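only geometry, no sequence info:
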């Protein structure tokens, strides 16, 4: 599987795990709590596989930046959290930063 596909799957599993962490209600709900443990484990494993082919700085920037943006959007959709212009602009800056690092660094 291509390295960036592995990284994308790592991001998705991390987002699911983080949103499940919120849904686990302090680990009192077993279903979401299990998703947290499995999701984070799978995410780190997939990211480790991606790191065989993508530089660590670029990998982590993409994983954390896009993960942050997707978790923020997921919080709005799944939990009714607020999104205002400042939050949206800040997320756009994160995504722009990740795109800049990607353009500057590239995979090896």
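Cool, the structure landed. These numbers were taken from a predicted model, which means no experiment stands behind them.

alpha carbons only for contacts and neighbour counts from here, please
Noted.

and residue 52, helix, strand or coil?
What DSSP: H, G, I helix; E, B strand; the rest coil gives for residue 52 is coil.

next, count neighbours for residue 10.
Around residue 10 there are 26 other residues, counting by other CA atoms under 10 Å.

against which helices or strands is the helix or strand hosting residue 22 packed?
For residue 22, the host element (DSSP states H and E) is helix 3-23. Counting contacts by 3 or more CA pairs under 8 Å, 6 or more residues apart in numbering; DSSP states H and E, helix 3-23 is packed against helix 30-50, helix 56-79.

let's bring in a second one:
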């Protein structure tokens, strides 16, 4: 259940971030409402995940996967480009999350 909660927190964080772009600085009311609701739901599920997952581990997974998924939204939805350094940086974040989850005793 803990990783389901964390996964939902990540999904709602990506939704919130994506709609933040669409809100154009909170000048469009509907995307702005989606941002607020998505982040409230996101932090609710993150708080549930934190009951059983260590803070550092949960936050690293949440932030790392959030970065990757938000970058994918920026490419596929907003048609923004990622250059080589951005892609390499994102890959390093993913590698860090994988190493932490498979090799660190902190995550267990």
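Happy to help now that I have it. Keep in mind that this is a model prediction, so the values were computed, not measured.

how alike are these chains, TM-score-wise?
Here the TM-score for the pair of chains, by TM-score structural alignment, normalised by the length of the first structure, is 0.93; 106 aligned residues with a CA RMSD of 1.0 Å.

distance between the helix holding residue 22 of the first structure and the chain's centre?
Centroid separation between helix 3-23 of the first structure and its chain, computed with CA atoms, centre = their mean, to the nearest Å, is 5 Å.

put together CSV for the helices and strands packed on helix 3-23 of the first structure, with distance to residue 9 of the first structure and mean neighbour count on each row.
Conversion of those to CSV gives the following (distance: least, CA to CA, whole Å; neighbours: other CA atoms under 10 Å):
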stretch, distance to residue 9 of the first structure, mean neighbour count
helix 30-50, 7, 19
helix 56-79, 10, 18
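
tabulate these (TSV), appending distance to residue 7 of the first structure.
TSV is the format used below for those (distance: least, CA to CA, whole Å):
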stretch	distance to residue 7 of the first structure
helix 30-50	6
helix 56-79	7
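
those: which one's closest to residue 6 of the first structure?
Of all these, helix 30-50 sits nearest to residue 6 of the first structure, with 5.7 Å by CA to CA.

if we can go back for a sec, now the helix holding residue 22 of the first structure and helix 56-79, what's the angle there?
Interaxial angle of helix 3-23 of the first structure relative to helix 56-79 (axes from the mean of the first three to the mean of the last three CA atoms, to 10 degrees): 40 degrees.

once aligned to the second structure, how far is helix 3-23 of the first structure on average?
For helix 3-23 of the first structure, the mean deviation from the second structure after alignment is 0.3 Å (mean CA distance after the TM-score superposition for the first structure).

flag every buried residue along that helix.
Residues of helix 3-23 of the first structure classed as buried by neighbour count (16 or more other CA atoms under 10 Å): 3-4, 6-21, 23.

again, but for stretch 79-97 of the second structure
Neighbour-count burial for stretch 79-97 of the second structure flags 90, 93, 94, 97 (criterion: 16+ other CA under 10 Å).

as JSON lines, those residues with distance to residue 53 of the second structure and secondary structure would be great.
Putting the buried residues of stretch 79-97 of the second structure into JSON lines (distance: CA to CA, whole Å; DSSP: H, G, I helix; E, B strand; the rest coil) gives the following:
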{"residue": "90", "distance to residue 53 of the second structure": "23", "secondary structure": "helix"}
{"residue": "93", "distance to residue 53 of the second structure": "19", "secondary structure": "helix"}
{"residue": "94", "distance to residue 53 of the second structure": "19", "secondary structure": "helix"}
{"residue": "97", "distance to residue 53 of the second structure": "14", "secondary structure": "helix"}
